[in-house]
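[1] How does the following fold in three dimensions:
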Amino acid sequence: MTSIHYRTAIVDGHSLFYREAGDQDAPTVVLLHGFPTSSYMFRDLIPLLGDRYHVIAPDMLGFGHSDAPSVEEFEYGFDALADLTDGLLEQLGVERAALYVQDYGAPVGWRLAVRGPERVTAIITQNGNAYAEGLVPEFWAPVRAYWADPNPETAAPVRAALSLEAIRWQYTHGVPDVSLVSPDTWAHDHALVSRPGNDEVQMRLFLDYRTNVELYPKFHEYFRTSQVPLLAVWGANDEIFGPDGARAFLRDLPNAEVHLLDGGHFLLESHVDEVAARIRGFLG
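    Got it, this is the predicted structure:
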């Protein structure tokens, strides 16, 4: 059995929670979670990697067990989340690592990679998008309207993503056997985004997500120039980041491995053993 340690570190005055497992002298894998969850999404994957790798899974600021200052106290955005993640890894002495990115973890990971390409040994992207083709139009239309004109009317359908039903949908949609997905997942996430003031934190990040799309060409240039080893293991039935987003990596990284599995946005809930096997084979 792999022991998982639950730790906190102070980075720029903020307490960041992270899960850690494995031998610290082994190659490091950093797991970067998406919306609306936390490192909790990796609770089953960490033991499957920790026997061979040094695994670190942080909670981003505003998520999980990390601090969640109000929008008046902290300027939320993906640059800021990347800064804090970078600071945490520096404090932990992580000089080089493979990155696993999902959903929000992707734009954080892409920023880290662009800043220090020599520090990234490989990338595993599980429904972590970097291409316009991956943005499913039906899901993103209200978000784009909010980007274009942030006001109470355009904010309303975006804010609905914080509801229990919307979070449950993220976990269950596209999963052939929904009984594999624990209801603890959406109950856990909904409780945390329902903390006083956290809704405004999430709305700020929804608004700032437009900066990620604007940076796509810069991220593509990083892929082309670095030719970083990349594994895309993707829930093919995801209607947030569709499978065309996985295939698009081959345009800039022709040697990338792309595997489309019969699952949804949170693929680890139904396919953790297969994902872990793909990662171990790829990194090995």
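
[2] Please make it C-alpha for all contacts and neighbour counts, starting now.
    Fine.

[3] Could you grab the helix/strand/coil label for residue 121?
    strand (DSSP: H, G, I helix; E, B strand; the rest coil).

[4] How about the contacts made by it?
    96, 97, 98, 99, 228, 229 (C-alpha atoms under 8 Å, 6 or more residues apart in numbering).

[5] can I get these in a markdown table with neighbour count, secondary structure and distance to residue 172?
    Output for the contacts of residue 121, formatted as a markdown table (neighbours: other C-alpha atoms under 10 Å; DSSP: H, G, I helix; E, B strand; the rest coil; distance: C-alpha to C-alpha, whole Å):
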| residue | neighbour count | secondary structure | distance to residue 172 |
| --- | --- | --- | --- |
| 96 | 18 | coil | 35 |
| 97 | 20 | strand | 31 |
| 98 | 20 | strand | 28 |
| 99 | 26 | strand | 25 |
| 228 | 19 | coil | 32 |
| 229 | 19 | coil | 30 |
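
[6] Report the two of those separated the most.
    96 and 229 (13.9 Å; C-alpha to C-alpha).

[7] in stretch 24-40, what's buried?
    Neighbour counts over stretch 24-40 (16 or more other C-alpha atoms under 10 Å) mark 27-40 as buried.

[8] To compare with the earlier structure, here is another sequence to fold:
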Amino acid sequence: MDAPNPTHPRRAALALLAGGTIALPALQAARAEPAQAKSKDRPMTTVRYLTQKVGEVDVFYREAGPLDAPVILLLHGFPSASHMFRDLIPELADRYRVIAPDLPGFGQTKAPPRGQFTYSFDALADVVDGFVDALGLRRYAIYIFDYGAPTGLRLAMRHPERVTAIISQNGNAYLEGFSDNWGPWQAYWRDPSEANREACRASLSPDAIRDFQYGPGSPPDLLSPDGYELDIAYMARPGAEDIQLDLILDYRSNVELYPAFHTYFREHRPPLLAVWGRHDQAFIPAGAQAYKRDLPDAEVHLLDAGHFALETHAREISAYIREFLERRLVR
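    Next comes the predicted model:
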């Protein structure tokens, strides 16, 4: 995607880093996320911060809600982590068991370095699959956003009987969903040369994260800096950019799987809610509407928000989710 030239990460972000990761107390202070939150008349919500071993990967995750409640699996996207759900989790946890893992290469999840672990979307799906099994989750709705979409849809194709519903928030599965800003990435897919790889590095810069990923379509007075500043800090860790460049190249495998995703939709008919920031600079509203081609009963809502719609519209999105799942959750 086109983006401003890279700049050096700020000292404040680097000050959070210790040994290539961010300690949990510093992480919580950086994002200013309370352990408990109250919404309307719903009870206070306690969010638990846990780790689950999956092979060589230590998967960090957030969990809230009753252990015997229906499960919602929240899958984040690029360049973020489960902290993007910090406002949504308390909105849903009174009625649902809400679980949000950090994918390998992101956030607080610890995975082997490049060369010892393959950073591909198949590998991300493998880890999430193992994570779900380790937690004993047999039925769950999936919230898919950005990179979480091809990861979650791989999981759904493997275990269609487990998926009770899909919520796609700017989680693309159709060619129509691509904007015109994918030129450098698509060039890298066609020709994985070193020059094309380096051309994608601008997408990882602090300016690109703040001004391209988060900024467009987000009301400035509602957009907290917590999310993008933490993402910038994560990207500044040693080796993080090369992991992301590997995933950028492998994104072409997701496009190749689109016909298989569509077949899954038609054959298994999962209830699907698409709630989309209409001002997304990467995935445009046509990607949300396209779901109705294979799932005519899909429900589509467009918000006056950007790519990271939860940063400004968590309350609205949670209301759509609660109403949708109340009517259509497959139990």
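
[9] Looking at the buried residues of stretch 24-40 of structure 1, which are in strands?
    28, 29, 30, 31, 32 (DSSP state E).

[10] Now do the same for the fourth one: its match in structure 2.
    Residue-level alignment of residue 31 of structure 1 against structure 2, with TM-score structural alignment as criterion, gives residue 74.

[11] quick one: which of the ones in strands among the buried residues of stretch 24-40 of structure 1 is nearest residue 119 of structure 1?
    Nearest to residue 119 of structure 1 among these, with distances taken as C-alpha to C-alpha, is residue 28, at 10.8 Å.

[12] you'd agree the closest one is up against residue 93?
    No. Using C-alpha atoms under 8 Å, residue 28 of structure 1 is not in contact with residue 93; the gap is 10.6 Å.

[13] one step back: can you redo the ones in strands among the buried residues of stretch 24-40 of structure 1 as a markdown table with distance to residue 21 of structure 1?
    Formatted as a markdown table, those follow (distance: C-alpha to C-alpha, whole Å):
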| residue | distance to residue 21 of structure 1 |
| --- | --- |
| 28 | 10 |
| 29 | 10 |
| 30 | 11 |
| 31 | 12 |
| 32 | 15 |
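
[14] Count the neighbours of residue 140 of structure 1 for me.
    15 (other C-alpha atoms under 10 Å).

[15] So it: helix, strand or coil?
    helix.

[16] what about the strands in the stretch 151-300 of structure 2?
    163-168, 272-277, 299-303 (DSSP state E, counting those that start in this stretch).

[17] counterpart of the first one in structure 1, which residues?
    Aligning strand 163-168 of structure 2 against structure 1 (TM-score structural alignment) gives residues 120-125.

[18] Next, the mean deviation of that stretch compared to structure 2.
    Mean deviation of stretch 120-125 of structure 1 relative to structure 2 after superposition (mean C-alpha distance after the TM-score superposition for structure 1): 0.2 Å.

[19] In which helix or strand does residue 6 of structure 1 reside?
    strand 4-11 (DSSP states H and E).

[20] That strand packs against which elements?
    Counting contacts by 3 or more C-alpha pairs under 8 Å, 6 or more residues apart in numbering; DSSP states H and E, strand 4-11 of structure 1 is packed against strand 14-21, helix 78-91.

[21] where's the helix or strand hosting residue 317 of structure 2 relative to the chain centroid, distance-wise?
    Assigned by DSSP H and E, residue 317 of structure 2 belongs to helix 310-328. Distance of helix 310-328 of structure 2 from the chain centroid (C-alpha atoms, centre = their mean, to the nearest Å) equals 16 Å.
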